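A.B. asks: Got a predicted structure here, sequence first:
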Amino acid sequence: MQLTAPEENGPDAGGYVIAPDPKAPRLTRAVTGADQSGEATEIAVVEERPLTIFLNGQEIVTAMTIGDYPDYLAVGFLRNQGMLADGEEITGISYDEELETVVVRTASATTYEEKVKKKTRTSGCAVGTVFGDMMEGLAGVTLPQAELRTSWLYALSQRINTTPSLYLEAGAIHGTVLCKEDRPLVYMEDVGRHNAVDKIAGWMVLEGVSPDDKILYTTGRLTSEMVIKTALMGIPALASRSGFTAWGVEIAREVGLTLVGRLRGKRFVCLAGEDRLVRDADPGSVPDEAKKSGRKGGA
């Protein structure tokens, strides 16, 4: 069975390698109801399905997800939790849609019984899960001292926020985009931003993509979990149209991550890595974001 979405978007899909498909039939459903005037109305609502991830013979976690790209989600989750080491040989990935399970198999044996016991519920919407020693993985992280140009930020913000997406179709969803300079490459969405990040991490692992010159853009808050996952992926810059948490900022400063938030129109705030920010665009030449912009600041 094909694991990735049936219409793997090519580079001709508006420049994206993978872009959202807001019309995909399995991702939303039409639901009827009544509006404020009591009139019948029909809207698209996002689907939410359980997906249980196994590593070899061990059950690791059950995530609530929209159901696309289960292979990328599983591999990315395991990679970001430190359960797949760099260079680990993945010998197979199998997805059973009926049983709602995905199994990742590796050449070497794995045992994570103790790690699985130490779970932490995160602040992510749809309730994210990380494992208690995830912070320990940051000890040896050294991020590239890559520059981040303000012209790239402005171009990415405008492009991403006008890209057709499930959010604009149905709402109730988060997006995360892997970018290089001013070009968005892979745009993933899910009910939790942690899932969207894990899908991108899985794509990078399976496609052998280097993180050194990449930027991660998210529609959600810049929380400790988002910062940790970005750092563990080796990506040197993280940007969002939403705000920060104090712990997220502290961790970003410790690991050398450039952190930019509240990116809307010409405005943004950089709270970590400001020395790597190259101000090559005049904010006065950037139009303000329209008040009726299709995308709001994510929670």
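C.D. replies: Yes, it's here. Being a predicted model, the structure only gives us computed values, none of them experimental. Numbers count the residues shown, from 1 in each chain.

A.B. asks: C-alpha only now, for contacts and for neighbours.
C.D. replies: Fine.

A.B. asks: Mind telling me which residue is nearest the centre of the protein?
C.D. replies: The chain has V197 as the residue nearest its centroid, 2.4 Å off, counting by C-alpha atoms, centre = their mean.

A.B. asks: does the closest residue in space to that one that isn't next to it in sequence sit in a helix, a strand or a coil?
C.D. replies: The shortest distance from V197 to any residue other than its chain neighbours is 6.0 Å, reached at T176 (C-alpha to C-alpha, 6 or more residues apart in numbering). Under DSSP: H, G, I helix; E, B strand; the rest coil, T176 falls in the strand class.

A.B. asks: try this one next to it:
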Amino acid sequence: MTEEFLIGPDPDNPRLTQAVEGTDHTGARQTIRVVMERPLTIFLNRQEIVTAMTIGDYPEYLALGFLRNQGMLSDAEAVTGVEYDEELETVIVRTEGETDFEEKLKKKTRTSGCAVGTVFGDMMEGLEGVILPDAELRTSWLYALARKINTAPSLYLEAGAIHGTVLCHGDRPLVYMEDVGRHNAVDKIAGWMLSERVPAADKILYTTGRLTSEMVIKTAMMGIPVLTSRSGFTAWGVEIAREVGLTLIGRMRGKRFICLAGEERLLRDADPDAVGDEDRKHRRKGAGE
């Protein structure tokens, strides 16, 4: 794990990848590392909520963040315990009050996200009245973050087939989570923020995945005012970002990026011509492009 982050990728963790033997285009035998997938069933008190496929790290944060981002757990909710059973592959989040989400669960719909991402039919209701803080964003921060994140050791560089999401403050990356689904990676960060009572108003969220409606909704519901990505946008994602005051930046590669929402908050304090190109060995192709 790099010292750059409070929590960072751990590509040497033997539980996260396994060696698989095959042949390459010439017929030569090759052994490569591939990412592991494990089911994780999340309970809220006595009710089963969802089973997600995940790489298996930070299950408590994933459960807390998923429930928080689905509107089932508020910031003010009194969480009395989070219990992870590795053998049963379950996490139980316990609260002081009783919960009943049977009707809400019936309205669950599949989204465009990878790895069985789901969003509830009334998730948009959580955005009612949401106006994000008018946070300044400096281009010097963007360039510094891209350099630090893209050169950090990661499961992506080790094995591929994975998404990354990073919580940042100014030009400093704080928490870097990876998973087979970008929504899982975001939920882990949301769970960490909820558990550690970390404020969101001055943070930046960086993701390797597409800037879809659900990614924008989750970021807004977390109270984070800036969302950036190496990948592209969807029209609905851009529309929602503009409605809630989210600064939205995509296609961020080297010195290049596109801002489609929140342009008025962007302070261009860095000369793009002074920014070097990415080292080819560290270039990450944004998912979905």
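C.D. replies: Alright, I've got the coordinates. Model, not experiment: these values are computed from the prediction.

A.B. asks: ok so, going back, just tell me what the residue nearest to V197 of the first structure corresponds to in the second structure.
C.D. replies: With the correspondence set by TM-score structural alignment, T176 of the first structure lines up against T165 in the second structure.

A.B. asks: how near is its match to E239 of the second structure?
C.D. replies: Computed as C-alpha to C-alpha, to the nearest Å, the T165 of the second structure to E239 of the second structure distance reads 22 Å.

A.B. asks: who's more crowded, the two?
C.D. replies: A side-by-side neighbour count of T165 of the second structure and E239, using other C-alpha atoms under 10 Å, places T165 first with 26 against 14.

A.B. asks: residue in the first structure matching N150 of the second structure?
C.D. replies: Using TM-score structural alignment as the criterion, N150 of the second structure maps onto N161 of the first structure.

A.B. asks: correct me, but its match touches K296?
C.D. replies: No: applying C-alpha atoms under 8 Å as the test, N161 of the first structure and K296 come out as separate, 9.3 Å apart.

A.B. asks: higher neighbour count, those two?
C.D. replies: Set N161 of the first structure next to K296 and count neighbours by other C-alpha under 10 Å: N161 wins out with 19 against 15.

A.B. asks: And that one, how far from R79 of the first structure?
C.D. replies: 28 Å.

A.B. asks: all helices of the stretch 1-150 of the second structure, in order?
C.D. replies: In chain order, the stretch 1-150 of the second structure shows helices spanning 59-69, 102-106, 139-150, with DSSP state H, counting those that start in this stretch as the criterion.

A.B. asks: Quick check: the longest one compared with the first structure, mean distance?
C.D. replies: Aligned to the first structure and superposed, helix 139-150 of the second structure gives a mean residue distance of 0.4 Å (mean C-alpha distance after the TM-score superposition for the first structure).

A.B. asks: which residues touch stretch 134-149 of the first structure?
C.D. replies: Residues from elsewhere that reach stretch 134-149 of the first structure (C-alpha atoms under 8 Å, 6 or more residues apart in numbering): 81-82, 181, 212-213, 228, 231-232, 234-237, 255-258, 276-280.

A.B. asks: starting at the chain centroid, how far to stretch 245-264 of the first structure?
C.D. replies: Centroid displacement of stretch 245-264 of the first structure relative to its chain, using C-alpha atoms, centre = their mean, to the nearest Å, is 16 Å.

A.B. asks: got it, and stretch 221-234 of the first structure?
C.D. replies: Between the centre of stretch 221-234 of the first structure and the centre of its host chain there is 10 Å, according to C-alpha atoms, centre = their mean.

A.B. asks: residue range for that stretch in the second structure?
C.D. replies: Stretch 221-234 of the first structure falls opposite residues 210-223 of the second structure when the two are matched by TM-score structural alignment.

A.B. asks: How about residues contacting that stretch?
C.D. replies: Outside of stretch 210-223 of the second structure, the residues within contact range by C-alpha under 8 Å, 6+ apart are 69, 111-112, 119, 124, 126-127, 130, 132, 183, 186, 190, 200-201, 205, 225, 227, 229-234, 236-238, 240-241, 244, 246, 250, 286-288.

A.B. asks: swap the cut-off to 7 Å and go again
C.D. replies: Outside stretch 210-223 of the second structure, the residues within contact range by C-alpha atoms under 7 Å, 6 or more residues apart in numbering are 69, 126-127, 132, 190, 200-201, 231-234, 236-237, 241, 287-288.

A.B. asks: Over to stretch 38-47 of the second structure?
C.D. replies: Outside of stretch 38-47 of the second structure, the residues that reach it under the criterion C-alpha under 7 Å, 6+ apart are 48-56, 63, 89-95.

A.B. asks: Recalculate using a threshold of 8 Å.
C.D. replies: By C-alpha under 8 Å, 6+ apart, the residues outside stretch 38-47 of the second structure that reach it are 48-56, 59, 63, 89-95, 98-100.

A.B. asks: Can you tell me which of the contacts of stretch 210-223 of the second structure end up in helices?
C.D. replies: In helices, judged by DSSP state H, the following of the contacts of stretch 210-223 of the second structure are found: N69, A190, W236, G237, A241.

A.B. asks: residues touching the equivalent of the fourth one over in the first structure, list them.
C.D. replies: Looking back up the chat, that one is G237 of the second structure. Mapped onto the first structure by TM-score structural alignment, G237 of the second structure lines up with G248. With contacts defined as C-alpha under 8 Å, 6+ apart, G248 of the first structure is in contact with L222, T223, S224, E225, M226, V227.

A.B. asks: and the gap between the nearest residue to G248 of the first structure once chain neighbours are set aside and R253 of the first structure?
C.D. replies: In this structure, G248 of the first structure finds its nearest non-sequential neighbour in S224, 3.9 Å apart by C-alpha to C-alpha, 6+ apart. Applying C-alpha to C-alpha, the value for S224 of the first structure to R253 of the first structure is 12 Å.

A.B. asks: Have a look at these two and say which one is more surrounded.
C.D. replies: Under the neighbour definition other C-alpha under 10 Å, S224 of the first structure and R253 were set side by side, and S224 has more, 21 against 16.

A.B. asks: Quick check: closest non-adjacent residue to I55 of the second structure.
C.D. replies: The shortest distance from I55 of the second structure to any non-neighbouring residue, by C-alpha to C-alpha, 6+ apart, is to E37 (4.9 Å).

A.B. asks: Any idea how many residues pack against the one you found?
C.D. replies: 16.
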